[in-house]
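Enquirer: got a predicted structure plus its sequence, pasted below:
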Amino acid sequence: MSEARSMAIRVRGRVQGVGFRPTVWRLARDLGLAGDVLNDSEGVLIRVAGASAAIETLIERLRAEPPPLARIDGIEAVDIAPLALAGFSVVESRAGAARTEIAPDAMVCAACAAETEDPAARRFRYPFTNCTHCGPRLSIVRGIPYDRAMTTMAPFALCPACQAEYDDPSDRRFHAEAIACPACGPRAWLIRLDERAPPADLPAGLDETAAVAALLRRGEIVAIKGIGGYHLACDATQGPVVAALRGRKRRDAKPFALMARDIGIIRRFAEVGPAEEAALLSPAGPIVLLRASGPARLPEAVAPGLDRIGFMLPTTPLHRLILQRMDRPVVMTSGNLSSEPQVTDEAGLHARLTGIATYALIHDRAIANRVDDSVARVIGGVPRLLRRARGHAPAALPLPPGLGGGAPVLALGAELKATFCLARGEEAILSQHMGDLEDAATFDDWRRGLGLYETLHDHRPRVIAVDRHPDYLSAKYGRARAAETGAALVEVQHHHAHVAACLAGQGRPLTAPPVLGIVADGLGYGDDGAIWGGEFLLADYRGYRRLAALKPVAMPGGAMASREPWRNLYAQLTAAMDWSDFARDFGGLALYDALAAKPRAPFDAIIRDGRFAPRASSCGRLFDAVAAALDLCRERQSYEGQAAMMLEALADGGEAGAYPFDLARRDGDGLPLIEPRPMWRALLGDLSLAVAPSQVAARFHRGLARAMVAMAVQLRGEGAPLFDTVALSGGCFQNAVLFEAVERGLADAGFTVLSHAEVPANDGGIAIGQAAIALATTAGAGPCA
């Protein structure tokens, strides 16, 4: 028989507000252990007495069977004086000691879904069914402490049956703050946005969710109040309806997200591998980008020019009940006009969505915080977040070894795909995706969200980190706030933050040697005041040194070049060859005629002058130029990254071949450069030979990937290597064709490769990189050698 002992077990991680205490209570009772469990400022504390083998089993089962929304970062157990306790109990948190921790909003769990489908259950067809394993969290929080009174569930007093579940540790709704049922919880109802009554010819006996399904099938556009904001929905198989939604929403070409009731329907339209299926079914329930290669096809208007479509499964019981009656996918796109924040309340619904949707399914549970859908893609066999929002934020991320314990840091991110990050103790809290701060309403929402996060986490920053760009709104806000509060200000170079975000996301210790960071993105403010975007940096958290770059090429018109790819094409071609050579060798191309018709003389003058044509080492603008050469979005992009996404979709990976790039050196300082001149001649030669555009696109991707690998090998040097690890970051590495070719090439060359997963590679991850750099540099460490 195992000896008796008493132990204190400390569990750290995401263990509050996720049903962890009742899980401990059930396991301990099953194992015949006595003791208690409580929340405190460090996580969960368990005191337990009983057979040594049973205590070891308890610890093993906690590691193996945590609640679905929990994340265990560590379990520590120490012997204590014998406990004189009978039975096992859940203890209320010590007054003022419990840490405020808000779990992410989570997709409806299987148990709650089953209740809504069971005619004998009291929550049959109830759209707001939830428990500690699922349902709203961040989206309903108004303040601290996190209990029902500080959420938008406060107006709904619990009925006796719900109160009994809430109070019972054996029930999965123990302390579920959003608990509700038809007797005491929120309700939904259907309205027409033109204030007319819903049609009388809907089938009799339908509840609100079934009526929405009927409207979608007949071709109506319906606004649906979801967990973190309104969506606009329509039948995705009806091309004219999808096109009408595009026109009304003013969304020319950006792909629409889709929702389907089950994976079987998704497989009719898209390829779903094991990793994609796991992501779709996860509690986060993100939109997952899938290859559109199923036996059936959706209208081109769903994702114009792309080979990927974004699917998600029903995120709430309300969505499940609607989709039950839909044997086809529906568009489920954000409820807004293009570039505006997603609508979250009924005032916004009537002001902004009337004229887009005819009907709306609304409910009386208020949305306190806008939370967009997360977006993920499997690249290189790994699910990677492209947008971190619902299901992920505001979950804390552990800081790498050596970065914890510093002064509280507030990092304010970039301008596009804006997020912010609060770092203190041993963790960093990265906000949900907030949008582009160029939009005034989005900037207001960003500031409001920042205030809420600081309140929820009682965060008073002593260090504020911002992007070095002089005109980013986030950076201006941070500089002003640092001046006002006396907090230390740390200005972080954009691409250094990208590398640090990758390192932090992979848990690389502060003491680890520098890596080669290859950062490929649209643009960032460089040390020399120029635009950077294709960088090779020797970097760690403390500092960086620029070792190489893509060849800088003019951006005629500055920001206009990001919107009109032909400008980048013209600049690239005239940097690679004289116009007379282009006319002589390739004058028979339609491409030549298109560029010859442009106002070349003024553009040549602008490029020579330089004031309105900044030189940029931007990988994104190189992609734009190649796409324009293939007549993809040549005149104008409808959304950021459209040309590059269409170019990737065109690359079919067929016949072998790669365009050549030179490794050259810049005049003056000798900075190594990737020179695209030979690529352009080879590409134009293929166009002259009428080579398939898909092959041209594929050869460009392969050629650029090989050039990046060759540059890394050259920079490593001979003898004692300068680095043995390469970190890949920046939005261009969300391109699977490029990423997988670079990763494979680097691995073949003997490098260890680090890349993004939980933290986005795009500017949505910048804030955590800024926070890591601020923590490292304010601790007094010196710069990277």
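Expert: Received, thanks. Numbers count the residues shown, from 1 in each chain.

Enquirer: alpha carbons only for contacts and neighbour counts from here, please
Expert: Will do.

Enquirer: how about the helix or strand hosting Ala482: buried residues?
Expert: Using DSSP states H and E, Ala482 sits in helix 473-485. Within helix 473-485, the residues that qualify as buried are 473-476, 478-479, 482, counting by 16 or more other Cα atoms under 10 Å.

Enquirer: so which two of those are the farthest from each other?
Expert: Pairwise distances across those (Cα to Cα) peak at 14.2 Å, for the pair Leu473 and Ala482.

Enquirer: show me what the longest helix along the chain is packed against.
Expert: Looking across the chain with DSSP state H, the single longest helix is helix 693-716. With contacts taken as 3 or more Cα pairs under 8 Å, 6 or more residues apart in numbering; DSSP states H and E, helix 693-716 sits against helix 642-650, strand 662-665, strand 672-675, helix 677-688, helix 736-748.

Enquirer: not counting that helix itself, show me its contacts.
Expert: 516, 536, 547-548, 626, 630, 647-648, 650-663, 674, 679, 683, 686-687, 722-724, 737-739, 741-742, 745-746, 749 (Cα atoms under 8 Å, 6 or more residues apart in numbering).

Enquirer: what about burial for those, which qualify?
Expert: 516, 536, 547-548, 626, 630, 647-648, 650-651, 658-661, 663, 674, 679, 683, 687, 723-724, 737-739, 741-742, 745-746.

Enquirer: spatially central residue in this structure, please.
Expert: Among the residues of the chain, the one closest to the centroid is Arg387, at 1.6 Å (Cα atoms, centre = their mean).

Enquirer: the structure to be compared is supplied as follows:
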Amino acid sequence: MQGVGFRPFVHRLATSLGLDGWVRNVDGRVVVTATGRPEDLTALLTRFRQDAPGPAVVGRLTVSAPVPGEPLPEAGFVVLPSERGAAGGAVRELPVDTAPCAACLRELSDPADRRYRYPFVNCAACGPRATVITDLPYDRERTTMAPFRLCARCAAEYADPADRRFHAEPTACPRCGPRLRWRSGTTTDTGEAALAAAIRSLTRGEVIAVKGVGGYQLLCDATEPSAVAALRRGKRRPDKPFAVLVADLAAAARIAELTPVASGRLVSPARPIVLVPARATASGPVPEVHPGTERIGIMLPAGPLHQLLAQDAGRPLVCTSGNVAGEPIVIDDAQAAACLSGVADGFLAHDRAIHLRADDSVVTVAAGRPITIRRARGYAPAPRRLPVSAPSPVLGAGAQLKHTFTLLSGDTAVLGPHTGDLADARTMDAFETSVTELSRLTGIVPRVVAHDLHPGYASTGWALRRDAARRIAVQHHHAHVAACAAEHGWTSAFTGVALDGLGFGDDGTLWGGEILVADLTGYRRAGRFGTAPLPGGEAAVRSPLRMALGYLLGAEALGGPAPDPALVAAFTTRLPGDEAAAVRAMIERGVNCPRASSAGRLFDAAAAVLGLCDTVSFEGQAAMALESAAGSLDPGPLPWRVVRAADGLWVYDPAPTLGALLEGMADRTPVSRLAAGFHTAVARAVCALVAHAVGEGAPPVACLGGGCFQNARLVSEIGDGLRAAGLRVLIGEHVPVNDGGISFGQAAVAAALLAAEQKGEAVCASVSPGA
């Protein structure tokens, strides 16, 4: 509740009811002591939930009688100073950053208001929170606003229970608060002049670095091809789509197709990037902003500075993380100057420090439901409740890509903000720093570390080096589906559908298209996708064309018809002669060709067969192109086949589906029809695998997880198919479905295992021997 104006709300409510007492923050919770007539006390409890301020979430309401001998409140109701350590060791909760509220936006645009065009306007209901808090309890002196002494007028507002800035810790005004500064070459400006200089730079087609809520961002004119090209060169991001910042919902609707769900997320206090279909418009972002996909990431301003930038620019702006590809988002001014000077033509900064980095959150909408892709600013580090309480504090170390970590105490899980790819040393440093800092702030000191099975993950190596009373290795795909089940409070057995790129299986092979019969403590494999070699290992991940050859030349023999050899031979010529021969030799000899049952790699192969994507510069690029090509067409499925394999599992044989793609290309069938038919074939095959598992006793509750479920069409078709078969279908909405949710799943599995062991229950755990 902290940081959303709850204490002032309680003060006003209790005063209106004639109650005596006090309210205070204790370890991130609101504690109220009140005396009065029974009916007024009852009304107080009821209205805590009914009338709570917009951003507040009342998770639990505990009522107890006064402690014997404790003095009762005297006349009146007051707000007392915050306390720490008086809540019985409970997790200290950090409030999340929220976008400017309507009242602050009115002040920002009102020439008669003293905060007119002030880029740091906020109140008790909005503004920076987690990114500026240096310690708890949350009071001004424990934020990066501490150096800014309140002027007399701001101090009066802060002390007035009737004012909406009553105990608004980051409050300030142009007289006493942070100030903008602009630097470009030898030119420097401050205040309004700095903002004007930044706008001139944007309208000239230049790239600027802006100090945002949770870190630096890079902005340019989204309607100017040369500006977008310059940003791509500097950021070393040749293909991955950029997000676009617009001033308001009306501006968003002019360049994108918005559903009510998408609009609701855009204007929510978290202000995430929302992926939506782009509109073709002459005044909108150029195609180079989102190449290879018809979807575009739209965001509304997350802070008053961005509101002014979007308004004054009067056009859509690219707004992307302030980093070079693979590195963490920059939060330090000196580091920004060092790291971004090769990208940005100018810097729009300010003197309010960022304590915790937070990239922008990303959500999409599938089958009418929001699905989280990246959980960061606006969402993290708000806690999530687990359905099973852990006897010991746990740290979920996460995966390798789209990395997050989770701290768990009891049933309170704090999912840290998105970190990125741990292959970069600076990102690894950022991960370690974030773990240390969030552990200190929340008071969660983990004794148990849960980690992935993959020995090559940097997070696994870090977990094995970390001092811990115990380590629990959790299989990657079990973590995916456990994250979904735990988010929905599901503790019974379920059927897990895990579709992603690659994860280390408990048999030492690579998995990625899995049907699991599971609960939170363990699982068994009930179905899978057919395997294929990855020619060159990591090289095949970067080359969908190689991956296609892996399937066409070396797919698992499952008794079905193989693709036409003549068509395969013709396809092989798309690789240079020497490379084609080398790939064929690798596959035939099984050299440097790990096999994988991967849904993600199958999508890569299909994209290559259709000529959509031969090489990739970012994860998921080929699958995005395939989804975009399919659009909303419904030509029916391509051939698909599910068989019982020698290992006793039901297996989807992708050979007939890929063969049909080759034949369709030879017959000049439109690529869009083939891409749509491919999606439907995969969805039908997944539903058939689940049906076989349920027919053999698997629970009729399906939990979906893995990066492939970022594909809105796949979510819709698989969800519809499973529901038509009578299953209940669950998918993550608040916890990322991709590897960003792995740490949450790891923590949920560890909690369930530890709780079961404490009760003396036998479990079939997904832990490696000796873990």
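Expert: Looks like it came in fine. Source: prediction; values computed, not measured.

Enquirer: about what we covered before: what about the helix or strand just after the helix holding Ala482 of structure 1, how far off from structure 2?
Expert: Sequence-wise, the next helix or strand downstream of helix 473-485 of structure 1 (DSSP H and E) is strand 488-492. Averaged over the aligned pairs, strand 488-492 of structure 1 sits 0.7 Å from structure 2 after superposition, using mean Cα distance after the TM-score superposition for structure 1.

Enquirer: map Trp79 of structure 2 across to structure 1 for me.
Expert: Rather than Trp, residue 79 of structure 2 is Val. Under the alignment (TM-score structural alignment), Val79 of structure 2 pairs with Val90 in structure 1.

Enquirer: and its match, what does it touch?
Expert: 21-22, 25, 36-38, 169.

Enquirer: adding neighbour count, write those residues out as JSON lines.
Expert: Output for those, formatted as JSON lines (neighbours: other Cα atoms under 10 Å):
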{"residue": "Arg21", "neighbour count": "26"}
{"residue": "Pro22", "neighbour count": "23"}
{"residue": "Trp25", "neighbour count": "22"}
{"residue": "Asp36", "neighbour count": "22"}
{"residue": "Val37", "neighbour count": "25"}
{"residue": "Leu38", "neighbour count": "20"}
{"residue": "Pro169", "neighbour count": "20"}
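
Enquirer: just the residues you listed: which are in helices?
Expert: Those of the contacts of Val90 of structure 1 lying in helices (DSSP H): 21-22, 25.

Enquirer: list just the nearest of those to Ala157 of structure 1.
Expert: For those, the nearest to Ala157 of structure 1 is Pro22 (23.0 Å; Cα to Cα).

Enquirer: right, and the closest one touches Arg173 too?
Expert: No: using Cα atoms under 8 Å, Pro22 of structure 1 is not in contact with Arg173; the gap is 9.5 Å.

Enquirer: now check structure 2 for the residue matching Thr358 of structure 1.
Expert: Counting by TM-score structural alignment, the partner of Thr358 of structure 1 is Asp345.

Enquirer: what does stretch 768-777 of structure 1 rub up against?
Expert: Residues outside stretch 768-777 of structure 1 that contact it (Cα under 8 Å, 6+ apart): 399, 403-404, 406-407, 409-413, 420-423, 428, 430, 463-467, 490, 492, 496-502, 504, 510, 541-543.

Enquirer: Cys162 of structure 1 contacts Glu177, correct?
Expert: No: with contact defined as Cα under 8 Å, Cys162 of structure 1 does not count as touching Glu177 (10.8 Å).

Enquirer: do a quick rundown of the helices in the stretch 401-550 of structure 2.
Expert: 425-442, 458-465, 476-487, 538-542, 544-554 (DSSP state H, counting those that start in this stretch).

Enquirer: mean shift between the second one and structure 1?
Expert: This points to helix 458-465 of structure 2. Helix 458-465 of structure 2 sits 1.2 Å off on average (mean Cα distance after the TM-score superposition for structure 1).

Enquirer: so that helix matches what in structure 1?
Expert: Using TM-score structural alignment, helix 458-465 of structure 2 pairs with 473-480 in structure 1.

Enquirer: how about the shortest one?
Expert: Using TM-score structural alignment, helix 538-542 of structure 2 corresponds to residues 559-563 of structure 1.

Enquirer: would you check that Asp739 of structure 2 makes contact with His418?
Expert: No: checked against Cα under 8 Å, the pair Asp739 of structure 2 and His418 is beyond contact range at 10.2 Å.

Enquirer: how about the helix or strand hosting Ala756 of structure 2: buried residues?
Expert: Assigned by DSSP H and E, Ala756 of structure 2 falls within helix 742-759. Buried residues in helix 742-759 of structure 2, counted by 16+ other Cα under 10 Å: 742-756.

Enquirer: out of those residues, who's nearest Gly215 of structure 2?
Expert: Ser743 (23.0 Å).

Enquirer: out of the contacts of stretch 768-777 of structure 1, which are inside strands?
Expert: Among these, the residues falling in strands (DSSP state E) are 409-411, 421-423, 428, 430, 463-467, 490, 492.

Enquirer: JSON lines for the buried residues of helix 473-485 of structure 1, including distance to Thr316 of structure 1?
Expert: Formatted as JSON lines, the buried residues of helix 473-485 of structure 1 follow (distance: Cα to Cα, whole Å):
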{"residue": "Leu473", "distance to Thr316 of structure 1": "35"}
{"residue": "Ser474", "distance to Thr316 of structure 1": "33"}
{"residue": "Ala475", "distance to Thr316 of structure 1": "37"}
{"residue": "Lys476", "distance to Thr316 of structure 1": "38"}
{"residue": "Gly478", "distance to Thr316 of structure 1": "37"}
{"residue": "Arg479", "distance to Thr316 of structure 1": "40"}
{"residue": "Ala482", "distance to Thr316 of structure 1": "41"}
